[in-house]
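Asker: show me how the following folds:
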Amino acid sequence: MLLPHHGRYDYSAITRRPDYSWPDGKRLAVYFALNIEHFAYGAGVGHALSSELAPPDPRTFAWRDYGNRVGVWRLLELFDELGLPGCHLINTAVFDYCPDVLEPILARGDEIIGHGRTNAERQGQWWEADEARMLAEVRDAIARHGGRPPRGWMGPWMSQSRVTIDLLQEAGYAFAMDWPCDDQPVWLRTRNGRILSMPYSLEINDSPQILVRRHTGEEFAAMIVRQFEEMLRQSARQPLVLGIALHTMIVGQPHRLHALREALSHIVNHPGADRVWLARPGEIYDHCMTLPPGAIA
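Answerer: Prediction:
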């Protein structure tokens, strides 16, 4: 029976793919994705810690805004403390609302990933021309404020229309992080070529785990450690990518930050660290481009 299919990639068992390694023979690439988001007041969609009130709901807006006023700074301090590279999934509304956030990111040499204009909107149901304009607007805003256009994209809420992947490739994006189908980078077909799918976990992600499934900060930190340990073991057979997705208003809260610090310290100080590549997604993409044809599924 033939079911409707997206046609972007074919089925591929990870156990039947060519073997390769990351730089210096490392087997597990780990990146840290910090979501830095800005929301409309009293309109649109957004993360919520508890039941939302009738608009304008200042308590929910203020809780989200804590991430930009406090949480992002605490998380950047933690990254500096542990010597971690970062990539930042930034709504371009941040550049106007809280431009101070950009300075330490650029000083660290971190990567900026396109993440829409605001997480108060999703583009999945837009007309194609409107979505194309937004992708170009985001690309150009990041180039203007960050010094170069982004190579990666993660849609607000991982939202996609039927042509998002086509539009991303046509707008010059090199990889997308919206398809959590694999632990290795894979190629996605577009109508004018291909774009790389970068693994981005819907599981090792504080938003669904803490806000939707109601796990505690300690439980989420334990998930990070267990995912890392198991993937490091599995990477003896295949090179893998572990993305750890964080949001400033969630793990930027002190009680959750405490647990997160222990989990990330576990990764940094692990006795098997010589097999681990702490990287940014763009660096993973660059290495994939050096591999022989057919190495990437």
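
Asker: please count neighbours and contacts with C-alpha atoms only from this point.
Answerer: Noted.

Asker: is Leu167 in contact with Asp130, as I believe?
Answerer: No - counting by CA atoms under 8 Å, Leu167 does not reach Asp130; the two are 10.8 Å apart.

Asker: these two: which is more packed in?
Answerer: In this view Leu167 and Asp130 are compared by other CA atoms under 10 Å, and Leu167 has more residues nearby, 22 against 10.

Asker: mind listing the strands for this protein?
Answerer: 28-36, 87-90, 111-114, 152-153, 175-176, 186-190, 193-197, 240-247, 276-278 (DSSP state E).

Asker: could you also give me the structure for this next sequence, so I can compare it with the first?
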Amino acid sequence: MSRDLSDFTLEREFVGYGYKNIDPKWPKGAKIAINFIAQYNVGSERSIELGDAETEYYLTELPIRARGKKGKDDLLENQYEYGTRIGVPRLLDLFKRQGVPLTWNMYTLAMEKVPYWVKPILDSGAEITLGGKRWIDLLDGVSPEEEDSMIRESLDKLQEITGDKTIPAGWFTDRRSNRTIRLYAQAMEDKGLPLLYSSDSCSDDLPFWTKSPVHDKGLLMLPFSYDVSDAKYNLLGNGPNTPQAYFKYLKDTFDILYEEGVDGEPKMMTILLHPHITGRGTRAYWLEQFLEYIKSVDGVWIARRDEIAKHFASVHPYDPKTAFGQTPKPVEDDKYPGPGKW
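Answerer: Below is the predicted model of the structure:
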């Protein structure tokens, strides 16, 4: 089977929806759509046991400790282990207690190494998406052939472990290469699975259509944002790193996006979580305060990502004439009256 292993980078689109955003027509007139993604990645990160030169230190509590060091660092590994020993069950309990839907993004090597929590996650009714085989930086020395092989292996393994031949509907690789989207789109096509959406974009507050690397039906992007991710706790100097400050940032972001929805331009807010980070007690407590806050506000749709994708595609189906990267140009409307007409 012939495979295209070349780069597929999203065409750079600097205008987006322009002055007047498209109306996503969220269910029941909601002013904002909120969704949460939790990573199931512990055990799939870099480690000496897996043949890597060093222990993973990205998003650990002491990342500076490992800079420039090679070899095994047991202290850093312990921090990831916390994610599955304590963080996963704490998040499962929290979202069950609050009755809030959750999307779990799975890395299949983590599922193989730590299968204990897979059934509870499936039984929770969560959406299952796929990140690939390993949670590593795919721009760092991974060949196109190796990445393609890992993607296809992870797709088979996810279905084998879960027993569900209909998943995944969506992908979120996070630390992807410039060819990742093409490779998993091709793998899904070869397996006869529809790719409902990709989450590998940070470029908007709303879903948007772009070209597909495999067919002419388009690819729906459900963007996410690092600014409201719990990664901020462990990226020193890059945002709120206390639970109270994180809660305030989430609340302020929600309030601003909600007000834009009240003004006629509903948005989407995606919160990316890591069990080894937000699974810590105080952080989980303040995340729960945020959940309680958004549940107290009228006109909020809290949904899984596949639900958001299906809704958006039904309201705004793919049109190659208007998809991003095709015809970016200003339009005259009541918000932008046109050149010289302010």
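
Asker: the first structure: which residue goes with Val315 of the second structure?
Answerer: By TM-score structural alignment, Val315 of the second structure lines up with Leu291 in the first structure.

Asker: pretty sure Gln125 of the first structure sits against Val163.
Answerer: No - in this structure, Gln125 of the first structure is not within contact of Val163 by CA under 8 Å, at 10.5 Å.

Asker: quick one: stretch 281-293 of the second structure to chain centroid distance?
Answerer: Put simply, stretch 281-293 of the second structure sits 20 Å off its chain's centre (CA atoms, centre = their mean, to the nearest Å).

Asker: same check on stretch 7-27 of the first structure?
Answerer: Distance, centroid of stretch 7-27 of the first structure to centroid of chain: 20 Å (CA atoms, centre = their mean).

Asker: do the same with stretch 195-204 of the second structure
Answerer: 8 Å.

Asker: got the contact list for that stretch?
Answerer: 16, 168-174, 176, 181, 185, 188-189, 219-226, 306, 309-310 (CA atoms under 8 Å, 6 or more residues apart in numbering).

Asker: report the buried residues of that stretch.
Answerer: Neighbour-count burial for stretch 195-204 of the second structure, counted by 16 or more other CA atoms under 10 Å, picks out Leu195, Leu196, Tyr197, Ser198, Ser199, Asp200, Ser203, Asp204.

Asker: what does stretch 274-289 of the second structure give?
Answerer: Using 16+ other CA under 10 Å as the test for burial, stretch 274-289 of the second structure gives 274-280, 283-288.

Asker: ends of it, how far apart?
Answerer: 17 Å (CA to CA, to the nearest Å).

Asker: the first structure: matching residues for that stretch?
Answerer: Using TM-score structural alignment, stretch 274-289 of the second structure lines up with residues 247-262 of the first structure.

Asker: and the contacts of that stretch?
Answerer: Contact partners of stretch 247-262 of the first structure, identified using CA under 8 Å, 6+ apart, comprise 34-36, 63-68, 70-72, 74-75, 78, 206-207, 210, 216-218, 221.

Asker: the same query, at a cut-off of 6 Å, please.
Answerer: With contact meaning CA atoms under 6 Å, 6 or more residues apart in numbering, stretch 247-262 of the first structure is reached by Leu34, Asn35, Arg64, Tyr66, Gly67, Gly71, Val72, Gly217, Glu218, Ala221.
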